[in-house]
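# Structure for this input, please:
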Amino acid sequence: MAGLRHGDGRWCFLSPRGARTAAELAERHEGVEVCAGNQEVVDRAELVILAVRRRDWRDALAGVRVDGKIVVNVMAGVGHDDLRRTLGAGTTLVRAIPLPTVRERRSVTVVHPSHPEVDAFFARLGGALPVADEAAFDVLSALTGTLTTHYAYLAALASWATGHGISPGDADRYVRGLFQGVGRSLGDETRSLARLAADHETPQGNNERIRTTWFTPANVEALTQALDGLLADLRSR
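Now for the predicted structure:
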């Protein structure tokens, strides 16, 4: 759990639950303070960030009063109804999906519902993307489950090159450079993702060959089923 406030030189208040990590953050960053307990975090904050593991959130909130605070829930699979049963029906709740690249202020953060203070906070970290309901929120939450698959795909490419005599260091370096360039092109929002794919492909060329022989309708269906299964799991909790 963390709390945020502007104005007195101390703007980030951390729970002591993760004592080692909290102490390291307080030592490394000016304006970060470790509180004596979760109630102190809430009392001193304007925005309360719930970022504990899903199985731990009830223990973390036991006995904590959040009257009048804005609570930002970044826990996957924990919806508004679950939290309101613990925090009270009048609590202002906003769900959010901050990605690791908010550290560089380069990723949009999905929020529900839209709230001016929460939207403004994430706007400073790369942008806020409010969605209309929790059903839409869960769909975008499921997409975050594909991040490590992307890295594993890149690792598989490097491993294939190593199997054909390229040194592991050279294979790793080349794959990183290849896809860093592709990543930068994603910043061009004037082109759809489908358009970007087409623009990187020559008819009957190498990219078209791999796409059509590996990313087949069967693979698309397998990916769709995996995402549908994750979405169903998120909505059942």
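# CA atoms for contacts and neighbours, from now on please.
OK.
# How far off centre is the longest strand along the chain?
The strand that spans the most residues within the chain, counting by DSSP state E, is strand 92-97. Relative to its parent chain, strand 92-97 has a centroid offset of 13 Å by CA atoms, centre = their mean, to the nearest Å.
# Please provide the structure for the following sequence as well, for comparison with the first:
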Amino acid sequence: MQPYGFVGTGELTAAVVEGLSAGSPAPPPVFLSPRNQRIAHDLAARFPNVTACGSNQEVLDRATAVVIAVRPQITRDVLEELTFRPDHVVVSAVAAVSLAELRDHVAPAERIVRAIPLPTASRRASCTALYPDDPVARTLFESVGEVVVPENETTLATFSAATATFAAHLDQLATIAAWMAAHGVRAEDANAYVAHVFGELGNTLREAGVPDHIGHGLDAVLTRLTQ
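This is a model prediction of the structure:
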């Protein structure tokens, strides 16, 4: 079974690892870096397939598919401290770091993918944009939801810009649905109800001209991501 390694253990990593592990009869081996020991050790305590490693390099030594999920401003420093193998599949969940930039820092690894998983991966309900398509990356993210592959890396930046605006909104919706489920509502009913209510709210905002303001904001985010 394909072992997965994660360099960077923030909330996004936690969501993907939970989606891979919770309720699965045969979850894959997962190796986590110690960058956030609280999250890493919590996941390792909850799921027997998860191991909290002592270093980022240990993650690479024990996994073939490696997900990079650190902050953009420290990505270069983190990668330069690591030794990659030719057989590594490197999946970057870092916004605004291009394939060309990644290639310079992960050689001799050649299979490099950029991906934008969503926090809903914890419920296996993510819709992950990735580019280029790769069978290992696709298998990983299809395990926690759906996959969409844009035509090119430039188009992927459009997905990234959109994600930047609604990640917190998705987290809010998931929290509301989870709260309803904890109070006796079936999970599927809670999700459907929350989606309906906020969908109707969207219609009201549309009538008030909010989409124009959102469009201008998205243009500004996309400019920052592609400069």
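# Quick TM-score on the pair, please.
Superposed pair, TM-score by TM-score structural alignment, normalised by the length of structure 2: 0.71. Supporting alignment: 190 aligned residues with a CA RMSD of 3.4 Å.
# before we move on, the earlier item: downstream of the longest strand of structure 1, the next helix or strand is which one?
With elements assigned by DSSP states H and E, the helix or strand that comes after strand 92-97 of structure 1 is strand 109-112.
# what span of structure 2 lines up against the very next helix or strand once past that following strand?
Counting by DSSP H and E, the next helix or strand C-terminal to strand 109-112 of structure 1 is helix 116-123. Aligned by TM-score structural alignment, helix 116-123 of structure 1 falls on residues 135-142 of structure 2.
# What's the average distance for that stretch when superposed on structure 1?
Compared with structure 1 after the fit, stretch 135-142 of structure 2 shows a mean deviation of 1.2 Å (mean CA distance after the TM-score superposition for structure 1).
# can you map out the strands along structure 1?
Along structure 1, counting by DSSP E, strands occupy 2-4, 12-14, 32-34, 47-50, 70-73, 92-97, 109-112, 128-130.
# For Arg103 of structure 1, find the nearest of those.
Among these, strand 109-112 comes nearest to Arg103 of structure 1, with 11.9 Å by CA to CA.
# so what does that closest one touch, helix or strand wise?
strand 92-97, strand 128-130, helix 134-143 (3 or more CA pairs under 8 Å, 6 or more residues apart in numbering; DSSP states H and E).
# hmm, try it at 7 Å
Judged by 3 or more CA pairs under 7 Å, 6 or more residues apart in numbering; DSSP states H and E, the packing partners of strand 109-112 of structure 1 are strand 92-97, strand 128-130.
# And for it, what's in contact with it?
94-99, 122, 127-134, 137 (CA atoms under 7 Å, 6 or more residues apart in numbering).
# of those residues, closest to Leu47 of structure 1?
If you rank those by distance to Leu47 of structure 1 using CA to CA, Val94 comes first, at 10.2 Å.
# From what I see, that closest one and Val71 are in contact.
Yes - counting by CA atoms under 7 Å, Val94 of structure 1 does reach Val71; the two are 6.2 Å apart.
# Comparing these two, which shows the higher neighbour count?
Val71 (23 against 20; other CA atoms under 10 Å).
# contacting residues for the more buried one?
Contacts of Val71 of structure 1 (CA under 7 Å, 6+ apart): Leu47, Val48, Ile49, Thr92, Leu93, Val94.
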